[in-house]
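Colleague: Need coordinates for the below:
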Amino acid sequence: MRKLRIKAVIIRAFRVIVRSVAIACSLLVLPIADASETSGSIGVLYSGESTIHESVIAELEKRLNRILTIGGVPRVVRYDNEQLPLNNATHSLWITVGLNAALQTKSLERRTPLVHGLLPKLSLETFLKDVDGSTQSVTGIHLDQPPYRLLNLIKLAIPDARDLGVVLGPSSAESLPELQKHAKRLGLTLHIEQISDQSELIHALERVLQKGQVLLALPDPLIYNRFTVQKILLTTYRRRVPIVAFSAALVRAGATLAVHSSPEQIGRHMAEEAASLLRTPDNGRFRIQAPRYYSVSVNRQVARSLGLNIGEAEELLNSMLELEKQHQ
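Modeller: Predicted coordinates:
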């Protein structure tokens, strides 16, 4: 009897182990979806392993999995650049995160809706020039804050400022017409220098700071990069001129204020656009959008040293949101 009980225990244990291994194996193969399994789902293609990409994708998955389920199973499938060719998988919609991922979609079925995100505006516009918007729904969400948003922040946070200094490079010069239009609407005067080489930067900066009460920083890799940022921050600080910038990293480095979008906010926006395309397919909808969600950051220590009394970041953000509602 004892031998029989031991044998029964061994058999039960063996069955548990077999079931566990089977479950584990099924979990391992779930992300590798073939064409028969991916219909009705969303494919997410990303450019590489980074904290920023992971944060965007995690937010995408969290929001999309709430609304996109088949038999109670979330149907968001990840791919990286090592899992090509993508035509082996058929999805109802594709999302790309980053420029390299966007470039890979040129090989996809042309009627599949696309949502691109986490690209600089100029890169996105250049890439989408070749896309046929008449047969495919394409939405591109870039990283750059629209100029009016930065100007609204200046108007609210530093209301006495009337003269703004701006140094433009080849990519940020594209924003000049829009910048001028909104500056005129807000009663602000722009003092602009345009450069085509990094060697011209400091002289151009000195000239705009002679009249500018605030330096408005627009994203441009020629002007704001790891080789130039410290020089710009030191020059403006010595002149006692605040910088209003486009990233939280610049505020941590010494800029006074910034309006910026986090990876999670970009992910949320992309998820909403993807859901909209799934609900209402529209072959021919072609849109390039600025970030819908954003935050404000303030460097209190720099503001105090410049003698500026700037409101709380949350209050500034709420006021900016209200202004945008009024001008929609």
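
Colleague: From now on I want contacts and neighbour counts done on CA atoms only, so please keep to that.
Modeller: Will do.

Colleague: hang on, residue 153 packs against residue 315?
Modeller: No - with contact defined as C-alpha atoms under 8 Å, residue 153 does not count as touching residue 315 (11.1 Å).

Colleague: Now show me the structure for the sequence below, then we'll compare the two:
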Amino acid sequence: MAIMDRSLSKAGLFRMAYFIARGRVVAALFGLLLMLVASAARSDITIPLIYVVGSGNDVLDNYLLEQVRQVVGQEIPVMPVKESEATLNPDVPIVTIGPRAFTTALGRYPQSPILATLISQEYYRAMTSARSDKGSERTVSAVYYDVPLLNQALTGKAILPQARRIALLATPDSTHLYSELLSQLPKYNLEAQMFVVNSSSELIPTLVRALYYGDFVLAAQDPSIYNPSTIKHILLTAYRRNIMVIGPSQVYVKAGSLASSYAPYSAIAQTLVSALEQWFQEGFLPEPMYPTYFNVQINEQVGRSLNIPLPSEDSVKQQVTELLRKQAMSATKDAAADAANSGILP
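Modeller: Below you'll find the model as predicted:
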């Protein structure tokens, strides 16, 4: 609760959050405020039952569900949903694991609330925008499997404090992935430029132009640019010019990216449990969200090759968390002042 003004009442915080939510730039802060208030008043809420549509990988499914049980501290009745089941209790959410399970549940159980896990924001938005029941009151939400691009950008900044300019690669169909990030960066004394790759043959020439601009390259979850066929060429080209690549995920750090923030399964499970508790306590799911905390992984061998003095992973995580906290505190104070001036707060 350190980022909130302690003089505000809980009711005042909700009124302030409503005011903040009207602006898209700080809409995420609305969710943060609600989460912090809810965590302060957290009680032992029993999750009576959850339906699960699995990924098809039993090891993965069982591991995630075990993480959920550890967060709750007790056994949770879990009912795998079979294809033959035509109807389900509409008062019990379906937890889907992975993209295929989410797609299946959306089409097969039109009356059931759905809470998707282990999917990207991009996939969630694509599937929900294509829904035939968009006008219904059906509840659909998600816990994304990755972290916001802002976290990744600040990870690069924590490793290379003098960095100010970030190079971004995108195709004409993926430029939107960076839209929110571009509006966020100036608050952290950072700027970015997008370099559009129009065809596969233009990837490396476009990357070379990007390397002349950026202090580092920030990679999004964009398989049209970053995939097993391209990543080796991207990394070698960048490192020959002594430019580091951040992201797009923990897997790519093992492949040769310098570093990445990522959401561990324990964080996904914790956020999933919070969403389920909200459903059974209040009758609705929260807005789609990223996990509430993250870790950082650094490839030390790459750092040595680039002659970059590397802070510890915990130090980078703490720096990123502190930067986010300070900005959230500043935005909260500004919103509170605006709300008071508008007569929303007493």
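
Colleague: hang on, the earlier thing: could you check which of residue 153 and residue 315 of the first structure is surrounded by more residues?
Modeller: Comparing residue 153 of the first structure with residue 315 by other C-alpha atoms under 10 Å, the one with more neighbours is residue 153, at 21 against 13.

Colleague: which residue in the second structure lines up with that one?
Modeller: The equivalent of residue 153 of the first structure in the second structure is residue 155 (alignment by TM-score structural alignment).

Colleague: Over to residue 59 of the first structure?
Modeller: Residue 59 of the first structure maps onto residue 67 in the second structure, by TM-score structural alignment.

Colleague: for the stretch 151-300 of the first structure, what spans make up the helices?
Modeller: Taking DSSP state H, counting those that start in this stretch as the test, the helices found in the stretch 151-300 of the first structure are 176-185, 201-209, 229-238, 248-253, 263-279, 300-305.

Colleague: tell me, the first one lands on which residues of the second structure?
Modeller: Under TM-score structural alignment, helix 176-185 of the first structure corresponds to residues 178-187 of the second structure.

Colleague: What of the fourth one?
Modeller: With TM-score structural alignment applied, helix 248-253 of the first structure matches the range 250-255 in the second structure.

Colleague: how far out from the middle of the chain is that stretch?
Modeller: Distance of stretch 250-255 of the second structure from its chain centroid, counting by C-alpha atoms, centre = their mean, to the nearest Å, is 18 Å.

Colleague: Residues contacting that stretch, please?
Modeller: When contacts are defined by C-alpha atoms under 8 Å, 6 or more residues apart in numbering, stretch 250-255 of the second structure is touched by residues 231, 232, 247, 259, 260, 261, 262, 297, 298, 299.

Colleague: Can you pick out the ones from those residues that are in strands?
Modeller: 259, 260, 261, 262, 297, 298 (DSSP state E).

Colleague: buried sites along stretch 86-102 of the second structure?
Modeller: Neighbour counts using 16 or more other C-alpha atoms under 10 Å place 92, 93, 94, 95, 96, 97, 98, 99, 101, 102 of stretch 86-102 of the second structure among the buried residues.

Colleague: My read is that the fourth one contacts residue 112, right?
Modeller: No - the pair residue 95 of the second structure / residue 112 is not scored as a contact, 10.4 Å apart, by C-alpha under 8 Å.

Colleague: Who are the contact partners of residue 146 of the first structure?
Modeller: So residue 146 of the first structure contacts residue 290 (C-alpha under 8 Å, 6+ apart).

Colleague: Let's see that with 10 Å instead.
Modeller: By C-alpha atoms under 10 Å, 6 or more residues apart in numbering, the contact set of residue 146 of the first structure is 121, 175, 178, 179, 218, 246, 259, 289, 290, 291.

Colleague: how do the residues you listed look in the second structure, which are kept?
Modeller: Retained in the second structure by both residues aligned by TM-score structural alignment, their matches' C-alpha atoms under 10 Å are the following of the contacts of residue 146 of the first structure: 121, 178, 179, 218, 259, 289, 290, 291.

Colleague: ranking those residues by neighbours, who comes first?
Modeller: Neighbour counts for these peak at residue 218, which has 25 neighbours (criterion: other C-alpha under 10 Å).

Colleague: which residue lines up with that residue in the second structure?
Modeller: Correspondence of residue 218 of the first structure to the second structure, assessed by TM-score structural alignment: residue 220.

Colleague: OK, contacts around its match?
Modeller: By C-alpha under 10 Å, 6+ apart, the residues touching residue 220 of the second structure are 148-149, 152, 168-170, 174, 177-178, 226, 246-249.

Colleague: can you check residue 127 of the second structure too?
Modeller: Taking C-alpha under 10 Å, 6+ apart, we find residue 127 of the second structure in contact with 99, 102, 103, 106.

Colleague: Next, format those residues as JSON lines and append secondary structure.
Modeller: Listed next are these as JSON lines, based on DSSP: H, G, I helix; E, B strand; the rest coil:
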{"residue": "99", "secondary structure": "helix"}
{"residue": "102", "secondary structure": "helix"}
{"residue": "103", "secondary structure": "helix"}
{"residue": "106", "secondary structure": "helix"}
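
Colleague: list the ones among the residues you listed that the first structure also has?
Modeller: Contacts conserved in the first structure for these, using both residues aligned by TM-score structural alignment, their matches' C-alpha under 10 Å: 99, 102, 103.

Colleague: contacting residues for the first one?
Modeller: Applying C-alpha under 10 Å, 6+ apart to residue 99 of the second structure gives the contacts 54, 55, 116, 117, 118, 119, 120, 123, 124, 127.

Colleague: aligned partner of the second one in the first structure?
Modeller: Residue correspondence, TM-score structural alignment: residue 55 of the second structure in this structure matches residue 47 in the first structure.

Colleague: And that match, how far from residue 100 of the first structure?
Modeller: Using C-alpha to C-alpha, to the nearest Å, one obtains 5 Å as the distance from residue 47 of the first structure to residue 100 of the first structure.

Colleague: can you check residue 130 of the first structure too?
Modeller: 16 Å.

Colleague: repeat for residue 250 of the first structure
Modeller: If you measure residue 250 of the first structure against residue 100 of the first structure using C-alpha to C-alpha, the figure is 25 Å.
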